[in-house]
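Enquirer: fold the stuff below for me.
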Amino acid sequence: MDHTFTTDGAQWLHEPSWRVEGDELVVDAVEGSDLWRHTSYGFVRDTAHALLRPVAVGQACEVDVHASMSEQFDQAGLLLRVDEERWLKAGLERADGRLGLGVVMTDGRSDWSTAPVDDWAGTWVRVRVSVAADSVTVRARPEGGAWQLVRLVPFATSGAALAGPYCAAPSRSGWTARFRALATTSADDALH
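Expert: Next comes the predicted model:
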């Protein structure tokens, strides 16, 4: 397991201002940063910040995200990325006055699934993305809580994929994301 946030073996996608404070990675998201492709909104955004490392079939990437989103579209979680047209982001996002737990799966075009988790606000939430040969399983849990299945999606990596913590601030400046306990583990082997 890797519980550090050094950049050894990792690469930034759109490197922001960042720092390590104790055991936390603190990232200042740039205003207008986002990940999205076409669907409904009509635009393409590939400007989110992510600290990515290789992840293989049979592995999972997980990280704790502090649920401190306070303004529209503040977001943070995990990004699984093959390239600019094939990626999955999973985590927390503030939208329409609610804190949501969601996934955006993108294969040329993005979709978005989300569910309210307002009672998780202000807590640490662990997000896990498990990579299988033909799918990705996304789970999350509030600190001290049980794992919840968030989404199972078809997703073949066809080789190399990268994963790690990501954040974005599509609508404002001043959003700072906090992460801890980054780890690569064995992928979940069961859905239930």
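
Enquirer: only C-alpha atoms from now on, for both contacts and neighbour counts.
Expert: Noted.

Enquirer: for stretch 5-23, buried residues please.
Expert: Of the residues in stretch 5-23, 5, 10, 15, 16 count as buried by neighbour count, 16 or more other Cα atoms under 10 Å.

Enquirer: and the contacts of that stretch?
Expert: Contacting residues not belonging to stretch 5-23 are listed as 4, 24-30, 47-54, 180-182 [Cα atoms under 8 Å, 6 or more residues apart in numbering].

Enquirer: can you tell me the closest non-neighbouring residue to the most centrally placed residue in the chain?
Expert: Centroid check for the chain by Cα atoms, centre = their mean gives residue 78 as the closest residue, at 2.0 Å. In this structure, residue 78 finds its nearest non-sequential neighbour in residue 165, 4.5 Å apart by Cα to Cα, 6 or more residues apart in numbering.

Enquirer: sticking with that neighbour, tell me its helix or strand.
Expert: Per DSSP states H and E, residue 165 falls inside strand 161-168.

Enquirer: run this one through as well so I can compare:
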Amino acid sequence: MPDTSIPWHQGAWTHLPEVTVEDGHLDVTAAEGSDAWRHTAYGFVHGSEHALTAPFAVGEAMEVAFRAPWNGEFDQAGVFVRIDDERWIKAGIEFADGHLGLGAVVTDGRSDWSVGFVDEWRDADITVRVSRWPDAIIVRAKADDGDWRLVRVAPFDPDAVATAGPFLAAPTRSGLVVRFTRWVRSEADESLH
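Expert: As a prediction, the model looks like this:
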């Protein structure tokens, strides 16, 4: 399968944000308080993220490229993979405690979070790639034209009907604008290494 760009208008939003399409870019403004999380450690359930998703089958990969100002606590953007309200993955960048973190939240009734600092990516064009294997989602990311980094290998229901695409959220502030520059479907990665 060759790389195929997905037009912005072909996705469906989980929660509609303010959107502008200009020169092929999608500029999205997150609503204050938007987030995705279920129960673990914090005790709350948030399901108000802005995710633009399209069908995502076993054997496919999706890549999303974006840039953001990264100056609000818990500002986040990347890729969202969704089965339903209780089973989903968000993977990408989150600004927390003064650091830019690359990570993933995997949710199956309850959320978990893995993250590592990538402060050197602050001014970069960031690309997050998810590959759907028969029993897993493989998450990779890179800054600009750098090397891919493996972020996560997460179990995923092979029989589930899933969607995926760009997402953002701004749990603590208004005014987060993320510029998405690329949304592409291709064949899933064949190897972890």
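
Enquirer: quick one: residue 70 of structure 2 from residue 176 of structure 2, how far?
Expert: Counting by Cα to Cα, to the nearest Å, the gap from residue 70 of structure 2 to residue 176 of structure 2 is 8 Å.

Enquirer: next one: residue 121 of structure 2
Expert: Between residue 121 of structure 2 and residue 176 of structure 2 the computed distance is 18 Å (Cα to Cα).

Enquirer: please report how far the closest residue to residue 87 of structure 2 other than its chain neighbours lies from residue 82 of structure 2.
Expert: Ranked by Cα to Cα, 6+ apart and with sequence neighbours excluded, the top spatial neighbour of residue 87 of structure 2 is residue 108, at 4.6 Å. Remark: distance between residue 108 of structure 2 and residue 82 of structure 2 (Cα to Cα) = 11 Å.

Enquirer: and the two? which has more neighbours close in?
Expert: Taking other Cα atoms under 10 Å, residue 108 of structure 2 and residue 82 do not tie; residue 82 has more neighbours (24 against 16).

Enquirer: so that one is in contact with residue 162, correct?
Expert: Yes. Look at residue 82 of structure 2 against residue 162 with Cα atoms under 8 Å: they come within range, at 5.5 Å.

Enquirer: residue 103 of structure 1 sits in which helix or strand?
Expert: Assigned by DSSP H and E, residue 103 of structure 1 falls in strand 98-107.

Enquirer: give me the mean deviation of the helix or strand following that strand from structure 2.
Expert: Going down the chain from strand 98-107 of structure 1, the next helix or strand is strand 113-116, by DSSP H and E. In the superposition against structure 2, strand 113-116 of structure 1 averages 0.4 Å from its aligned positions (mean Cα distance after the TM-score superposition for structure 1).

Enquirer: list residues touching both of residue 108 and residue 82 of structure 2?
Expert: Taking Cα under 8 Å, 6+ apart as the criterion, residue 108 of structure 2 and residue 82 both touch residue 88.

Enquirer: how near is residue 179 of structure 2 to residue 5 of structure 2?
Expert: Going from residue 179 of structure 2 to residue 5 of structure 2 by Cα to Cα gives 16 Å.

Enquirer: which of the two has more residues huddled nearby?
Expert: Neighbours were counted for residue 179 of structure 2 and for residue 5 using other Cα under 10 Å; residue 179 has more, 21 against 13.
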